[in-house]
Structure formats: C-alpha cells, structure tokens
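Trainee: I need the structure of the sequence given here:
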Amino acid sequence: MIRDFVYRSALWCTLAITFSAHSAPTIVPDPPSLPARGYVLIDYNTGEILVEKNARTKLNPASLTKLMTAYVAGQEVKAGNITLDDEVLISKKAWAKNFPDSSKMFIEVGTKVPLMDLYRGLIVQSGNDASVAIAEYVAGSESAFVNMMNSWAETLGLENTSYSNPHGLDSRGLYSTPLDIAKLGRAIIHDLPDIYSLYSETSYTYNGITQYNRNGLLRDRSINVDGMKTGYTSGAGYSLATSATYGDMRLIAVVMGAKSAKSRESVSKQLLSYGFRFFDTVSPNKADDVVTNVKVWMGDKDQLPVGVRDDIYLTLPRGDADKLDAEVEFDRELVAPITKGEKVGSVIYKVEDEPLVVKDLVAKSDIKQGSVIKRLVDWFKRLLSGWL
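Mentor: Reported below is the predicted structural model:
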C-alpha cells in the first residue's frame, strides 16, 4: 500500500511502501549454549548469522575438508574441463589400502572408476581414497589440487581457512572455522545444485560393500535435513555441517569439536530448530517485480517501471515481517534517455523505521528521447513545476 508520494526538492523524491500492518513487539529468546568447541547457524538466502560460538576460531575440520574437495571438482565439471562420466584410473597413492584405519570406498589400484562413483564415495561414504583419486584426476597431483583448494578458499572469502590435503586427516596447515565452512556450504548449494543433491543420499554400494551416510539427521523425520557432511578425527573431535529447509527458509548449521556423533547431531538439531522457530526469511521484492513507476521527462514514454536487480531476501525475527516497510528514493528527476538496468535510486527496507538494508533501484526498461515537440512540451512543464 502506498502511503505517500512527496517531492522534497526538484532533484529527488521518496516513495514509502508498507507491506503489511504493524503488530506487537517481537521477542526472540537468547540462543542455547551448546556443548561443542565452535558452531554457527546462518540463513542460506541472506548469509546472516543467527547463532554463533567461536564461529571465527580456527579449528581442525577433519572430513569437512571434503566439502572443498567436492566444490573444486564440481567447478571443473561446471567449466567443462571434466565430466561426471569420465573414467578415473586409480593410482597407488589413492589405493584404499593406504587408509587402513579411516573411512574409504574401497577402490583398487589399477581400476577405472567413473567420476560420479568417486563423488558418491567422497560424499556418502566419506572416502579418503576417493578424495585422493579425485584430486589426482582433476589437478594431476594431490599437491596441485590442494593449491586449487586454497585458491578457491580465497575466492570464496574463507579468511580463516587453509588446506594441506583433500581428505581432512590431521595435518599441519589444515584448519578452518564454523563460519568459513558455512560459507562454503552455501556456495555448494548455490553454485553446484546437481552435486548438492548427492548429499541427501543415505547409502551407497561400491565394490559389493554398502556403506551408510554418517549424517544421522538425514533419517530424522522431525526435521527436513538434506545435507551436508560429517567429520571426525581424534584431533578434531566430531563435526557436522548440516542444511535443512522449513517452508521457503533454508538454514545451514556447522558444529565443530563435539564429544560424540550423537552430540554433534543433537547440537545441530537444536541450532536448526531454534532458527526455524524464531526467524523467518522473507522476500519483499523479486528481480522481476516492478516496485513502482516514476515520471520521466523528455522521453518517448512518461512513466518508467523500476525495481531491484536481484531477488531481495531478509532475515527477520518471526513476526517482524508484519512490520516491514520499504522506502524508495530517487536521487534525481529522471530525464530520457534511460537504459534498462541503469541505477536510478535506492530501496531502503525498514522495520519500525529502523533501516535493515539498502539496495539499488534500477530501470526495468529502456526509455528513448521523445520527439522535439515532446521535449519542448516537457521543458515548459518542468519550468512551471519549478515555479509552483
């Protein structure tokens, strides 16, 4: 509902829009304090942190490292450099016998294994052998692949992460944080949806051996978890990166350094339940929406539809969606020509007059200069409006 439309000067104007009626104050209880070395809960769509403990503290990621292994290989598939149907020759370094006391998919030296099978071995079975096989195939050597992992970590803004191997076994120079791993999980879901779908698979059989996904929350019917990855070493403790949905909301929880497999699941579930109970993800405007129409001078059209560049998502305490307002500011009077996508102002989203976020307001169509007569008429109209 449009509340008012006021020209505050000859150069700019403000349009206030209310999405719904105001309601009672929203009260969000403090998040629980949970037994783990570090954890974080973020909203997938906005990246906003809802709960955190030591979220930026460098910790041992264990097999959460394999999230980056999957991401790097997935980017190579996406770029067309390799395909999931490629046959990968298993080297002696990737042989399952090299990992006697750790998770593996039981690949054998000298055999050829489809890359998709290795992906399932990596994601579902947490195979350290699959990690090395993928690394060698993608980059030619394990060390070269680790360099790619660190380059992608820098690209994704993982400021407190360093990799020294593709599998996550305890090693000097291997560390990450709950927040960095949550950011990586967000990138996997957004950038590689076909790969992310593998994280919901509960079992995989290779070489006659069936193994079950260690993420027990995939089998918990009380919460809609569809990924992501477990981790454990004696040095790291028990860790779990999880993503779940509730309606249109998706959350990512990362727990590091829990005392047991059951504890990491319990902590993750409590974090996710807290987020879904007390917060909402709202999308007041989509990229295709026309937020409003604004007057344009000297053009072949008098009205310009304007909106936002991308879908807008906001994380709000549950109940605050009823208090959301938007204020549209045009920083100048608009004069043709105007090009589609050109920034013409800003949209400020507010709750109870408290600004939350500011986004660019852009033209949704082109407007060309009008005829000489049209421009002359508009010139006189602008002159008169200035006098009035």
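Trainee: Please make it C-alpha for all contacts and neighbour counts, starting now.
Mentor: Fine.
Trainee: Any buried residues in stretch 48-57, and which?
Mentor: Judged by neighbour count using 16 or more other Cα atoms under 10 Å, the buried positions of stretch 48-57 are Ile49, Leu50, Val51, Glu52, Lys53, Asn54, Ala55, Arg56, Thr57.
Trainee: Can you pick out the most distant pair from these?
Mentor: Distances among the buried residues of stretch 48-57 were taken as Cα to Cα; the most separated pair is Leu50 and Thr57, at 16.9 Å.
Trainee: and the helix or strand in which Val225 is found, what other elements does it pack with?
Mentor: Using DSSP states H and E, Val225 maps to strand 224-233. Here strand 224-233 is seen to pack against strand 237-246 when contacts are counted using 3 or more Cα pairs under 8 Å, 6 or more residues apart in numbering; DSSP states H and E.
Trainee: next helix or strand past the strand it packs on?
Mentor: Proceeding N to C from strand 237-246, the next assigned helix or strand is strand 249-258, under DSSP H and E.
Trainee: Which secondary structure elements does that following strand sit against?
Mentor: Contacts defined by 3+ Cα pairs under 8 Å, 6+ apart place strand 249-258 against strand 38-43, helix 178-191, strand 237-246, helix 261-278.
Trainee: Alongside the first, I'd like the structure of this one:
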Amino acid sequence: MIRAALFLTAASLALASAAPAKAPPFDTPAKIAYLVDLSSGAVLLSKNADQRMPPASMAKMMTTNVAFELIKKGDLKLDKMCTVRPETWQKWHGPQAGSTMFLSPGEQVSVENLLKGIITLSGNDASVVLAECIAGTEEAFAEVMNDNARRLGLTNSRFGNSNGWPDEGRTYVSARDLAALARAEIENYPDLYKKFYSLTQFTWGKTLGSGTDITQANRNPLLGRVPGADGLKTGHTDEAGYGFTGSAEQNGRRLIMVVAGLDSFNQRIEESVRLMQWGFNAWQAKPLFKKDTVVGTANVQLGGSSEVNLVAPRDLNITIPAGLLSKVSSMKIRYQGPIKAPIAKGQHVADLVVTTSDSGEQVMPLVAADEVGEAGFFARAWIGLKQLLGMA
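Mentor: Modelled structure (predicted):
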C-alpha cells in the first residue's frame, strides 16, 4: 500500500506567495531536451523527454555503468589487461569506424585505459574491446546492458551494442532514461565518476609514419565553459544528429541535462552551455529541512517499534524561479508500507513529495532515523492476534 502523510512546517509555508510564480521560459532548437535538478528532483525543462531516439555514443554511458558496477563489486580490476582482437580492430579502425582510441591489433590495454578511451575519446573500438573483455562477446555484453537498464527502471531504453553505432533501430533510449542513467553513475559510483568523466584529454596511439603520440580532447561542451561541469557524454551520427548528456554542480545544486537532434557540433556547444546556464541562473534553491531533521514518521510491520522517524539524509531544498517567491501547493511523505522490519539506520524508506506552482512534483529521499529490529516471537504473535481480531 502506498501511504502518504501530510507534514507542513512554517519553513515551507514561508515559501508561499500570494500569486503563483511562472516558470521562466526557455526555447531550444533541440528536438529533444530535458533538464532535472538532482538536489530537489525538480524537472526544469521537458521537451519530448520520453520519445525514443537513437543514442549514438551516449549509449556508452551504459557500457561504463556496467564496468563501474563490476569494479565496485570487486569483479573487475582497473589493471586487468584486455586484448584487442584482430577482428575487432579490423571492424573498428579507419574513417568508417567513427571516433576511435586508435588501438592496434593484438594490443594489450588495461580496463582503466579503455575506460578513458571510451569516456574521453568516445572510442568505438575501446567500447567493443571492453565489452568483449568483460562478457566474451559484444552480444553477451549487450544483454548485461539491458539487465542493468531494467534494474535502473529505464523503460524506454534498449541496447543492441556497446557503443551506440546505428543498428537498424535495435538500440534506442529516451532523454529521461539518459538522465536517470547519468544520475545512477554519479550517485552510485562517485569516485569512479570523478576519476574518469572530467578528463579534458587523453593520449593513446601513434600516427602512421612519424609515430607521434595521438592526443585527443574530450568533446564535452561544458568542460571549461560552465563552472562545476564534470561529465558526461556526447553523441553524434547522421541518424541521431548531435546530442549530449551533461552534468554540473554549483553551490550544492547538481543539474543533469540532455539535448538531442541538433544540427551541428557548434550548435551542440551553444545549446548545451545555454541550457545549463539557464538552469543555474533562472532557478534557485530554497531550503526546506536541514540534514537529520525529523520530517515525519512511517508505520513499521512486525518490528520492535510500530513506527520509525523519517529524517532528511542531507539538506533538502526545493527549486523555484530565481528572484521570486513560489507557492508550495502540497507536501507529503510517500512510502510503500507499512515498512517491514528489519530496517537499518539511514535506509531510504520514504520520499518527501513537494508540489510547487511552477515545477510540478519535486521528490526527495527520506531515511530511517534509527535501526528497527524484528519483533520477538511473542510480540509477533500478539500483533498477529490483534490483526485477526481487528484491533490493529
């Protein structure tokens, strides 16, 4: 059962204005655009966000997500060496292969360097070599990608290959799903995200003839242009146009943006920077609850306590138009309950859902303030008897 509890405070009421504020306008030539503030869950812009589209190289975010998960679990080491099969090199080298890391046939490359080649250089060859190194074949790796997509709740995404190369429509994503995937990488693997995604350039391979080292720049249009930018991934094919999934953090606010279907490399730079700057400048954070503040309670099933306090795991803010007061339409606690014991202290068990006049629902996590163990045998028996007699 979904349970909701109303919990309004003077702090939230102070944000209400006599007249609702209007969301600041933003128009973009991008066919698809999406911008979300992770600090509050507010969706600041949504244009065809659930439309299925070819991801081009933005699909490589799922390739890195699979690798990051295995590394975190200890099942994949950064210093593991992977072999570039001659057949893989033959397919993924030269102008017809798109972006490459300039790998060589038979070369031994570490997982760490392959990840740099994928993230910084958008190497199609690096993606396939890593996929084969992890799963044996790219086809098997694509199934792992799809398993991850299902577990992350990406309902409009499917992966047929590791690098986003056009495959007659078998690989597709949505902007909302790409943003969710980006969030998963940022929140689940913060150290790996920081290590790999903000590299401005990477050197690998040598030119023919002179044997000069090949250094390529990161194509991320936000790096060096927007303060706090630190990821994620560009994409381009004739089929998909120019796209980008990006993120930046300023003053505790982290935004994730997706644009797709743009006409040129320069237009992608212009629109990416403009959208991210608009997200930070046209919107502002307003505080709701400080970290560890008790926001409400949730009912507990078969626990040593019948309820548990819900606290803010971090400072919780809402996102509203800059320079204006915004009307909070409602605030409620939502959870699937009663929550079955045992519950760990700090476990995410509920969400605070705030509805404002200009950005819809903003969803923020709430966690258990204390550990709640399972009730003992006699306590469970008493609870069962009360439920049987309709006393509970």
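Trainee: Let me have the helices and strands packed on strand 249-258 of structure 1 in CSV, extended by mean neighbour count and distance to Lys104 of structure 1.
Mentor: What follows is these, written out as CSV (neighbours: other Cα atoms under 10 Å; distance: least, Cα to Cα, whole Å):
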stretch, mean neighbour count, distance to Lys104 of structure 1
strand 38-43, 26, 27
helix 178-191, 22, 22
strand 237-246, 25, 18
helix 261-278, 20, 18
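Trainee: what would the ones you listed look like in TSV with distance to Glu354 of structure 1?
Mentor: Compiled in TSV, those are given as follows (distance: least, Cα to Cα, whole Å):
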stretch	distance to Glu354 of structure 1
strand 38-43	21
helix 178-191	27
strand 237-246	27
helix 261-278	20
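Trainee: re earlier: average offset of the strand holding Val225 of structure 1 relative to structure 2?
Mentor: Its match in structure 2 and strand 224-233 of structure 1 itself, once the structures are fitted together, sit a mean 1.2 Å apart by mean Cα distance after the TM-score superposition for structure 1.
Trainee: re earlier: nearest to Leu384 of structure 1, of the helices and strands packed on strand 249-258 of structure 1?
Mentor: Proximity to Leu384 of structure 1 (Cα to Cα) singles out strand 38-43 among these, at 50.7 Å.
Trainee: residues in structure 2 matched by that closest one, start to end?
Mentor: Following TM-score structural alignment, the aligned partner range for strand 38-43 of structure 1 in structure 2 is 32-37.
Trainee: tell me the average deviation of the matching stretch from structure 1 after fitting.
Mentor: In the superposition against structure 1, stretch 32-37 of structure 2 averages 0.9 Å from its aligned positions (mean Cα distance after the TM-score superposition for structure 1).
Trainee: how close does the aligned partner of Leu223 of structure 2 in structure 1 get to His190 of structure 1?
Mentor: Residue correspondence, TM-score structural alignment: Leu223 of structure 2 in this structure matches Leu218 in structure 1. Between Leu218 of structure 1 and His190 of structure 1 the distance is 20 Å, computed by Cα to Cα, to the nearest Å.
Trainee: how about Val109 of structure 1, what's its match in structure 2?
Mentor: For Val109 of structure 1, the aligned position in structure 2 is Pro105, judged by TM-score structural alignment.
Trainee: State the three-state secondary structure for its match.
Mentor: Following DSSP: H, G, I helix; E, B strand; the rest coil, the label given to Pro105 of structure 2 is coil.
Trainee: Can you give me the neighbour number for it?
Mentor: Each residue near Pro105 of structure 2 was counted by other Cα atoms under 10 Å, and the total is 15.
Trainee: next one: Arg334 of structure 2
Mentor: Using other Cα under 10 Å, the number of residues around Arg334 of structure 2 comes to 20.
Trainee: likewise Arg219 of structure 1?
Mentor: For Arg219 of structure 1, the count of nearby residues is 14 (other Cα under 10 Å).
Trainee: Who are the contact partners of it?
Mentor: Residues touching Arg219 of structure 1, when contacts are defined by Cα atoms under 8 Å, 6 or more residues apart in numbering, comprise Thr202.
Trainee: Am I right that Glu128 of structure 2 is in contact with Ser162?
Mentor: Quick fix: residue 128 of structure 2 is Val, not Glu. Yes. Counting by Cα atoms under 8 Å, a contact exists between Val128 of structure 2 and Ser162, whose distance comes to 6.1 Å.
Trainee: Which neighbours do those two have in common?
Mentor: Common neighbours of Val128 of structure 2 and Ser162 (Cα under 8 Å, 6+ apart) are Glu138.
Trainee: re the thing from before, quick one: which of the buried residues of stretch 48-57 of structure 1 is nearest Gly247 of structure 1?
Mentor: For these, the closest approach to Gly247 of structure 1 (Cα to Cα) belongs to Leu50, at 17.8 Å.
Trainee: average distance between the helix or strand harbouring the closest one and structure 2?
Mentor: The secondary structure element spanning Leu50 of structure 1 is strand 49-53 (assigned by DSSP H and E). In the superposition with structure 2, the aligned residues lie an average of 1.1 Å away from strand 49-53 of structure 1, counting by mean Cα distance after the TM-score superposition for structure 1.
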